[in-house]
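**Student:** From the sequence below, what's the structure:
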Amino acid sequence: MTDLSPASTSAQPVRGEVPRDVLVRWLNEYLNVGALPDPSMNGLQIEGTDMIRRVAASVDTSARSLQEAADSGADILLVHHGLFWGEALPITGPHRLRVRTALMADLNLYAAHIPLDAHPEVGNNAMMARALTLQNTEPFGDWQGHKIGLAGELPFVQSLQDFADRVQKLTGEICLVHGGGIPHVHRLGIVSGSGAGAVAEAAAMGLDTLLTGEPEHKYFHDSFEYGVNVVYAGHYETEVFGVRALAARLEDEFGLPWQFLHLPTGL
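**Tutor:** All right, here's what the predicted structure looks like:
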């Protein structure tokens, strides 16, 4: 009986190719896709060719990302933001174009939303924490009763401006900084994407700074009233890390070459 567990490399008969169903099962188990509440339909959203030899990865699903994946020769596109979010949609307009693009190319589409934010190895937050050398990490960032982010300590105290510059070098985008707290960064919380609502939790944990993606108007005053700095580094830019790391993990596991499709939104 073939072992299809995430730790196994015996699931594929030849390195460099793997049956789609084997790969999807491995991804579902590795990402533990059913463990967290999520409006996204995590997992295989569109079925394409039955053998995977090349992988593309992108943050978002769009007609452009699907077409570029197909043009690159990929058999599967891994995304953070998929096409289906828990409600029925008519196959019309842009939604039809996206579905048609995938079907015409016989391209598989696999989405991992909250599971890829929260994953301890290849998750967006885990990868950012590692890149920023965060130490003494602990769970942070409540999502419907589950912690999907990380909090910890930087190895040395930095000024808020120096920290924002460091994040800018990491993401390639200029950060928006709300300096509501002390003028330096030591104890940091990270929630990728839409984490602006985590300021109160950061304050309760004694964190001086929150790193997240995009601002929300209703949380604007929280930084200043709770006394917590917030560094907004972009929803897109804080969520490139997971799909890239996951694609690289597939290369390690199955020998599948991969390509990241960088299609920034500016948000």
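
**Student:** CA only for contacts and neighbour counts going forward, please
**Tutor:** Fine.

**Student:** can you give me the strands in this structure?
**Tutor:** Using DSSP state E, the strands of the chain run over 18-19, 43-46, 51-52, 55-60, 76-81, 108-111, 135-143, 146-159, 176-178, 184-191, 209-212, 229-232, 258-260.

**Student:** Reformat those as JSON lines; add distance to Gln67.
**Tutor:** Output for these, formatted as JSON lines (distance: least, Cα to Cα, whole Å):
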{"stretch": "strand 18-19", "distance to Gln67": "22"}
{"stretch": "strand 43-46", "distance to Gln67": "14"}
{"stretch": "strand 51-52", "distance to Gln67": "17"}
{"stretch": "strand 55-60", "distance to Gln67": "11"}
{"stretch": "strand 76-81", "distance to Gln67": "10"}
{"stretch": "strand 108-111", "distance to Gln67": "12"}
{"stretch": "strand 135-143", "distance to Gln67": "33"}
{"stretch": "strand 146-159", "distance to Gln67": "31"}
{"stretch": "strand 176-178", "distance to Gln67": "32"}
{"stretch": "strand 184-191", "distance to Gln67": "30"}
{"stretch": "strand 209-212", "distance to Gln67": "30"}
{"stretch": "strand 229-232", "distance to Gln67": "30"}
{"stretch": "strand 258-260", "distance to Gln67": "13"}
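
**Student:** One more, please, to line up against the first structure:
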Amino acid sequence: MTTLTAPVPTTAAPARMDGVRQTLLLAQWQLRRQSQFLPLMVVVQVFMAVATVVGYGLLVGDPDPVTALFLATGAPTITLITVGLVMVPQMVGQSRMEGSLDWMRTLPVPRISFLLSDLLVWTLIALPGMALGVVAGVLRFDVDLSLAPWLLPATVLVSLTAAAVGYAMATLLPPQLAMLVTQALVFVVLLFSPVSYPAERMPAWLQTAHEWLPIEPMAQLVRAGLAQDTFTMPGRSLVVLLAWAAASLVGAALALRRRA
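**Tutor:** You can find the predicted model right below:
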């Protein structure tokens, strides 16, 4: 005699869809919560992108084609990196000090949904400034770009990684210390990172340091996406970038869980 057993219904797919829905709803709530500051953030990004292009243009004068490409592709990269490494820690640190971050963590949603929604919001905020930085660089230096088909996902990866690093820094460090670190990072990104100039111009020890830091891989990925006929993305740099993204996500998630 054959015994038929009813299939056990699985809840993995509904649970997964519910997690995605919660993440998107949290992201929407965060955007509405910061709606009064969003126009100012966009203005700051536009100013940063244009100021970087104009300022470097004043320093170098009439650059050769390769230098012009470095400067034109460096401006949008600086905008992406600065939003993630400077604006994110400052805003998260302020939320920690005023207590709003602790209140939000009391909501009945998974901590990973809370983290991903925040990163999604900051990634979206960084994209308009990056696009305007590309336009400003092309107009100022009169360069011809060769866009790669994977430019958009590459840009999202860079923005997400920068936001993840900044978020991890803001949750793992005391708020005041995190804000001080962001002030130093501004000068590091603008002056002491191979974003708008080749790494060969830096001292050997600084070149070696940037081989393990995420800033140079971010610049290489955006540069190769905007001018694929001139620049390439080394495989090692992509691995370093993905490692920093994964480590930052894990660090931020553990910090949020520990401070429940």
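
**Student:** what TM-score do we get after superposing?
**Tutor:** Comparison of the two superposed chains (TM-score structural alignment, normalised by the length of structure 2) gives a TM-score of 0.30, and 119 aligned residues with a Cα RMSD of 5.3 Å.

**Student:** picking up where we left off before, between the strands of structure 1, which one is closest to Glu201 of structure 1.
**Tutor:** Of all the strands of structure 1, it is strand 135-143 that lies closest to Glu201 of structure 1, at 7.3 Å by Cα to Cα.

**Student:** And for the nearest residue to Val240 of structure 1 once chain neighbours are set aside, the neighbour number?
**Tutor:** Residue nearest to Val240 of structure 1 in three dimensions, not counting chain neighbours: Val59, with 5.9 Å by Cα to Cα, 6 or more residues apart in numbering. Val59 of structure 1: 30 surrounding residues under other Cα atoms under 10 Å.

**Student:** Do I have it right that Val59 of structure 1 meets Leu77?
**Tutor:** No - using Cα atoms under 8 Å, Val59 of structure 1 is not in contact with Leu77; the gap is 10.0 Å.

**Student:** distance of the residue nearest to Val240 of structure 1 from Thr212 of structure 1?
**Tutor:** For Val59 of structure 1, the distance to Thr212 of structure 1 equals 16 Å [Cα to Cα, to the nearest Å].

**Student:** any idea how far His184 of structure 1 is from Tyr30 of structure 1?
**Tutor:** Plainly put, Tyr30 of structure 1 is 37 Å away from His184 of structure 1 if you go by Cα to Cα.

**Student:** I meant to write Ala118 of structure 1 there.
**Tutor:** Taking Cα to Cα, one finds Ala118 of structure 1 at 27 Å from His184 of structure 1.

**Student:** Looking at the two, which has the bigger crowd around it?
**Tutor:** When Ala118 of structure 1 and His184 are compared for neighbours, Ala118 comes out ahead with 26 against 17, by other Cα under 10 Å.

**Student:** May I ask you to confirm that the more buried one is in contact with Asn125?
**Tutor:** Yes - at 6.8 Å, Ala118 of structure 1 and Asn125 qualify as touching, with contact defined as Cα under 8 Å.

**Student:** Spit out the residues that contact those two alike.
**Tutor:** Shared contacts of Ala118 of structure 1 and Asn125 (Cα atoms under 8 Å, 6 or more residues apart in numbering): Ile148, Gly149.

**Student:** How many neighbouring residues does Phe224 of structure 1 have?
**Tutor:** Per other Cα under 10 Å, the neighbour tally for Phe224 of structure 1 reads 15.

**Student:** ditto for the one 5 residues further on
**Tutor:** Applying other Cα under 10 Å, we find 28 residues neighbouring Asn229 of structure 1.

**Student:** now swap in Gly55 of structure 2 and tell me
**Tutor:** Neighbours of Gly55 of structure 2 using other Cα under 10 Å come to 11.

**Student:** Then Ala209 of structure 2?
**Tutor:** By the criterion of other Cα under 10 Å, Ala209 of structure 2 has 11 neighbours.

**Student:** Please identify the helix or strand for it.
**Tutor:** Element membership for Ala209 of structure 2 (DSSP states H and E) is helix 204-210.

**Student:** got the contact list for Cys248 of structure 1?
**Tutor:** Slight slip there: residue 248 of structure 1 is Ala, not Cys. Taking Cα under 8 Å, 6+ apart, one finds Trp258 in contact with Ala248 of structure 1.
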